[in-house]
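Asks: next one to model:
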Amino acid sequence: MNWADVGTALFGGVADYGEILALVWNSVIAGAVLGLVGGLIGVFVMQRDMAFAVHGISELSFAGAAAALLIGVDVVTGSIVGSLIAAGLIGVLGARARDRNSIIGVLMPFGLGLGILFLSLYNGRSANRFSLLTGQIVSVQTGQLGWLIALSAVALLALLLIWRPLRFDSLDPQSAAARGVPTTAVSLVFMLLLGLVVAVAVHIIGALLVMALLVTPAAAAMRVASGPVAVPVLAAAFGFISAVGGILLAVAGTLPVSPYITTISFVIYLVCRIVGARRGRVTRTA
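Replies: Below you'll find the predicted structure:
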């Protein structure tokens, strides 16, 4: 193995760092927003045991984006349509965990197969096809940035509006239903919000790796915190650090952005898991 080549691939463009960073500043902003919103919504993904659903929605989002790329329309629109269709189907048909998992298991290969079909028919730049799967640092154009920020803001605002009933339903659905919480409506709204956030994530990190920003930060936060405020704040902070840190590192290298984001996210989770385990041993000893 030639370690010099590895170093060049990871950090080869440091000399032109400022110029390249200016070119991808839209991606930095979009990544920061996605990291914050993804970390927050990821808390409920973990509480509702729906990490598998994130991957299922991302596959349909990928298929929608690939279809949009093929017919020459905005890929953000196609990604949103695919995400909302998947989220709606899972929310309506997957009321029970067993039904939800089977539906996701059916949608995932179907969406991935459709996406691969559309990409195989696409005759444009190969980089456009690759970016839908693994992310591309220059994929966020100026016109798309406003849409991505607007979608994230809508998702965040709606999430804050349903925060209390959603948290109640996530932690104790039986008691929530008994207290009159419209659990079906809350679940459906949450799934649609998750679909919007996944559609944004596909353009930053790619369809195959969205869980690195929508699951891992929240899972890490839950290892070291337990309060109703501490967990969301930590999850948002971890998501922000993973997304922005990954993009800033990718600027200096020649690899896609996704390996950097996923590595930072995994390292944060690993550290939190070690800290949580040590804290648990100390508590048991005391």
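Asks: contacts, neighbours, all on C-alpha from now
Replies: Will do.
Asks: now do the helices in the stretch 151-286 of the chain.
Replies: 163-171, 173-178, 183-205, 211-214, 216-224, 230-251, 257-285 (DSSP state H, counting those that start in this stretch).
Asks: quick one: closest of the ones you listed to residue 39.
Replies: For residue 39, the closest of the helices of the stretch 151-286 of the chain is helix 230-251, at 4.2 Å, according to C-alpha to C-alpha.
Asks: would you indicate which residues of that closest one are buried?
Replies: For helix 230-251, burial by neighbour count (16 or more other C-alpha atoms under 10 Å) applies to 231-251.
Asks: alongside the first, I'd like the structure of this one:
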Amino acid sequence: MGEFFDWGLTAQLLGYGFVQQMLVAGAVLGAVAGLLGPLVVTRKMAFAVHGTSELAFTGGAAALLVGVGVGYGALAGSVVAALLLGLLSRRDSDRDSVIGAILAFGLGLGVLFLYLYKGRSANKFGLLTGQIVSVGSTDLWLLIGASVVVLGVLAAIYRPLHFASVDAAVATARGVPVRTLSVVFAVLVGIATALSVQIVGALLVLSLMITPAAAAARVTASPVRATLLAVLFAELAVVGGILLSLAPGVPVSAFVTAISFLTYLLCRGFGTPQTRTV
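Replies: Purely as a prediction, here's the structure:
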């Protein structure tokens, strides 16, 4: 185990610029995922996040095929997916079937794009499981810029959005534009999902977007404390996952998902009966 986790090598790698970029990208993404996660859990959108990640994968695969940045392709694919989910799911009863249809279509199209792509196989694998080492300075600025936009819009709509998330019927009666907020929030989640793909991959996005928030919901019923804990848990998972993955050279997603799930199990075990609802 000591050879697997070579802390001397880890300390040495921390001196490289690309590793520092990885940590900054991970920290920014952890903050975004932690802030959005509790609302995603409250609105029961876990399956929607998974569906959106498949379209982010499709967009990233298309970007590989045409030779543009994977981050831009993933972002475009996830926004398209979010808009489709928001516009087609006019009733809650339609949501799962719409997500299933979009997910299957996106995954099939993404597999076709990867088949047609003749470049390095590592790039294909990275879309599914994450490849944060490929996050360059351009991708980092894209991630930071997109995150600032997401957090700015979230801050502007948070109060009515939280009201609509807790009780949509009463919010509608009070004149809150529930439908519009749902579409806007779906787009925010889509952008965050696209940002997550390069770190944890399309298959494991839930480990950042859902698991930290679900863990936080096990230990507190307060929306504010749940959000703060979700951010803390997401940061622990992504930054801790990056640090643990450096020396052994194992994909970051393996450690991110392990830390997230362990955190969830601990919170589930120590949560109070009043908060054990997730």
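Asks: still on that earlier bit, which one of the helices of the stretch 151-286 of the first structure lies nearest to residue 95 of the first structure?
Replies: Using C-alpha to C-alpha, the nearest of the helices of the stretch 151-286 of the first structure to residue 95 of the first structure is helix 183-205, at 7.9 Å.
Asks: how many other residues sit next to residue 21 of the second structure?
Replies: 18 (other C-alpha atoms under 10 Å).
Asks: deepest-packed of the helices of the stretch 151-286 of the first structure, please.
Replies: Greatest average neighbour count among the helices of the stretch 151-286 of the first structure goes to helix 211-214 (a mean of 28), per mean count of other C-alpha atoms under 10 Å.
Asks: find me the equivalent region of that one in the second structure.
Replies: Taken onto the second structure by TM-score structural alignment, helix 211-214 of the first structure occupies residues 206-209 there.
Asks: and that stretch, how far out from the chain middle?
Replies: Chain-centre distance of stretch 206-209 of the second structure: 5 Å, with C-alpha atoms, centre = their mean, to the nearest Å.
Asks: counterpart of residue 169 of the first structure in the second structure?
Replies: When the second structure is aligned by TM-score structural alignment, residue 169 of the first structure is paired with residue 164.
Asks: right, I mislabeled it, should have said residue 260 of the first structure
Replies: In the second structure, residue 260 of the first structure lands on residue 255 (TM-score structural alignment).
Asks: show me what contacts the nearest residue to its match once chain neighbours are set aside?
Replies: What sits nearest to residue 255 of the second structure in space, not counting adjacent residues and going by C-alpha to C-alpha, 6 or more residues apart in numbering, is residue 241, at 4.6 Å. Residue 241 of the second structure sits next to 252, 253, 254, 255, 256, 259 when contact means C-alpha atoms under 8 Å, 6 or more residues apart in numbering.
Asks: aligned partner of residue 241 of the second structure in the first structure?
Replies: Residue 241 of the second structure maps onto residue 246 in the first structure, by TM-score structural alignment.
Asks: also residue 78 of the second structure?
Replies: Per TM-score structural alignment, residue 78 of the second structure is aligned with residue 83.
Asks: do you know how far that match is from residue 198 of the first structure?
Replies: The gap separating residue 83 of the first structure from residue 198 of the first structure is 7 Å, by C-alpha to C-alpha, to the nearest Å.
Asks: again, but for residue 112 of the first structure
Replies: 15 Å.
Asks: then residue 153 of the first structure?
Replies: Separation of residue 153 of the first structure from residue 198 of the first structure (C-alpha to C-alpha): 14 Å.
Asks: repeat for residue 241 of the first structure
Replies: Counting by C-alpha to C-alpha - residue 241 of the first structure and residue 198 of the first structure are separated by 18 Å.
Asks: swap in residue 133 of the first structure?
Replies: Applying C-alpha to C-alpha, the value for residue 133 of the first structure to residue 198 of the first structure is 13 Å.
Asks: repeat that for residue 110 of the first structure.
Replies: For residue 110 of the first structure relative to residue 198 of the first structure (C-alpha to C-alpha), the value is 17 Å.
Asks: one more: residue 46 of the first structure?
Replies: Taking C-alpha to C-alpha as the measure, residue 46 of the first structure falls 15 Å from residue 198 of the first structure.
Asks: ok, now which ones touch the match of residue 78 of the second structure?
Replies: Counted by C-alpha under 8 Å, 6+ apart, residue 83 of the first structure has contacts 57, 58, 60, 61, 64, 195, 196, 198, 199.
Asks: and the last one, what's its match in the second structure?
Replies: When the second structure is aligned by TM-score structural alignment, the residue opposite residue 199 of the first structure is residue 194.
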